[in-house]
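J.: Give me a model of this one.
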Amino acid sequence: MKNELTVAENLEFWQSFLSSPGAAGLPVEDAAEAVGLSGITHLPFGYLSAGQQRRFAFAKLLVAHRPVWILDEPTAALDASADRLFAGLIEAHLAKGGIVLAATHQPLGLKNAQELKMTGFAGVDQGVWG
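T.: Reported below is the predicted structural model:
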């Protein structure tokens, strides 16, 4: 997302850039409403708080349908209500046959999620890694 562009301009760019025939995403204002931030898409992206920017990153997923979401720390900078909102977006994506692969340090609050916990690596006990 470009700080100088409005939220709407950013989302419209990604919607156009990532569009594929037969797989339409949500309109920009609907995506903004889905992430709880309707009415501020006219603001420059750089004016938003870290949490608002993160929510609009979710909206980016919604404006251009992609069956697989690969996410790195998707709930960083979010409060508890935004965490729940995000879990709902993921659940809706999964219900439509989507797939989500997320790297995170905290649980995402998802039902039936499969986890791979990275607790250590070979050589850690011997000081190989520092």
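J.: make it CA atoms for all contacts and neighbour counts henceforth
T.: OK.
J.: Which helix or which strand is home to Leu78?
T.: If you go by DSSP states H and E, Leu78 is not part of any helix or strand.
J.: OK, contacts around it?
T.: Going by CA atoms under 8 Å, 6 or more residues apart in numbering, Leu78 touches Gly51, Arg54.
J.: Swap in 10 Å and give it another go.
T.: Ala50, Gly51, Gln52, Gln53, Arg54, Arg55, Arg84, Phe86 (CA atoms under 10 Å, 6 or more residues apart in numbering).
J.: And for Pro27?
T.: Neighbouring residues of Pro27 by CA under 10 Å, 6+ apart: Leu11, Glu12, Gln15, Ala59, Leu62, Val63, Ala64.
J.: my guess is Phe17 meets Lys60, correct?
T.: No: between Phe17 and Lys60 there is no contact under CA atoms under 10 Å: 11.1 Å.
J.: Other residues contacting the host helix or strand of Leu89?
T.: Using DSSP H and E, the element containing Leu89 is helix 80-95. With contacts defined as CA under 10 Å, 6+ apart, helix 80-95 is touched by 34-36, 51-52, 54-55, 58-59, 61-62, 65-69, 74-79, 96-100, 107-111.
J.: to compare against the first, here's another:
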Amino acid sequence: MTQGQVQHRINLKTQALACGRGDAVLVADLSLEVAAGSALLLRGPNGAGKSTLLLTLAGLLRPISGTLVFEGADPEAGPFIHHCGHKNAVRPRLTVLETLRFWADLNGSGPLPPAAALERVGLARTARVDAGYLSAGQQRRLVLARLLVSPRPVWLLDEPSAALDAAGRELMAALLVDHLESGGLAVIATHDDIALPGAATLTLGAEA
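T.: From the prediction side, this is the model:
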């Protein structure tokens, strides 16, 4: 499998899905379909349930009610979801390259080696720098590199453009376009305008 390819095509479907945290229902009666090769942008104020919905889709929170299915997914083939939260999860005393190698060992590696992924996201010159010294925007680029070294068909991204400058946002959009063109699927919670032609938008309700 080369860069830009996914293992298999997966479709997301929910029916009357409700999710929340504790006794608080943040998203209710959600029925949607996101096909392979498509993206869904989640919008809404803080507290509307965007992050909670992503965590539910990722299997990290149980749905309160309703159904959630990733059609075409084969659990026996290994993990098929990348969930990237709003925190970067960077170990400050590992170098940038060591950090990416750690993630590749943890998540499984693909055909694109860590050094090449760092080149793709513009971090090649920082490979031997401790990750804790990176700026917030550079750390976010490092998170994008994690998506490249361990290819998975489904990307669930929480504010992926946070702290990125204009060039970083262009890079992120280009990586997303490549992922979708190869048959991948993405659900993205964002407050920013992301240049992603054809992406559908779902606006969640008022702050809970």
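J.: quick one on the thing from earlier: of the contacts of Pro27 of the first structure, grab the buried ones for ChimeraX.
T.: The ChimeraX selection below is limited to those of those classed as buried (16 or more other CA atoms under 10 Å):
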select :11,12,15,59,62,63,64
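J.: In the second structure, point out the residues matching stretch 37-46 of the first structure.
T.: On the basis of TM-score structural alignment, stretch 37-46 of the first structure is assigned to residues 123-132 in the second structure.
J.: If you count neighbours, what's buried in the matching stretch?
T.: For stretch 123-132 of the second structure, the neighbour count (16+ other CA under 10 Å) marks Leu123, Ala124, Thr126, Ala127, Val129, Asp130, Ala131 as buried.
J.: for stretch 191-204 of the second structure, same thing?
T.: For stretch 191-204 of the second structure, a neighbour-count test (16+ other CA under 10 Å) marks His191, Ile194, Leu196, Ala199, Leu204 as buried.
J.: what range in the first structure does it sit on?
T.: Counting by TM-score structural alignment, stretch 191-204 of the second structure corresponds to residues 105-118.
J.: which ones are touching the residue nearest to the spatial centre of the first structure?
T.: Closest residue to the average C-alpha location of the first structure: Phe58 at 3.6 Å, with CA atoms, centre = their mean. Counting by CA under 10 Å, 6+ apart, Phe58 of the first structure touches Ala31, Ala32, Ala34, Val35, Gln52, Pro74, Phe86, Leu89, Ile90.
J.: Once you drop chain neighbours, what's closest to the second one?
T.: Excluding the flanking residues, the one nearest Ala32 of the first structure by CA to CA, 6 or more residues apart in numbering is Ser38, at 4.8 Å.
J.: and the buried residues of stretch 191-204 of the second structure as TSV, adding secondary structure and distance to Leu55 of the second structure?
T.: Putting these into TSV (DSSP: H, G, I helix; E, B strand; the rest coil; distance: CA to CA, whole Å) gives the following:
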residue	secondary structure	distance to Leu55 of the second structure
His191	coil	17
Ile194	coil	21
Leu196	coil	22
Ala199	coil	20
Leu204	coil	15
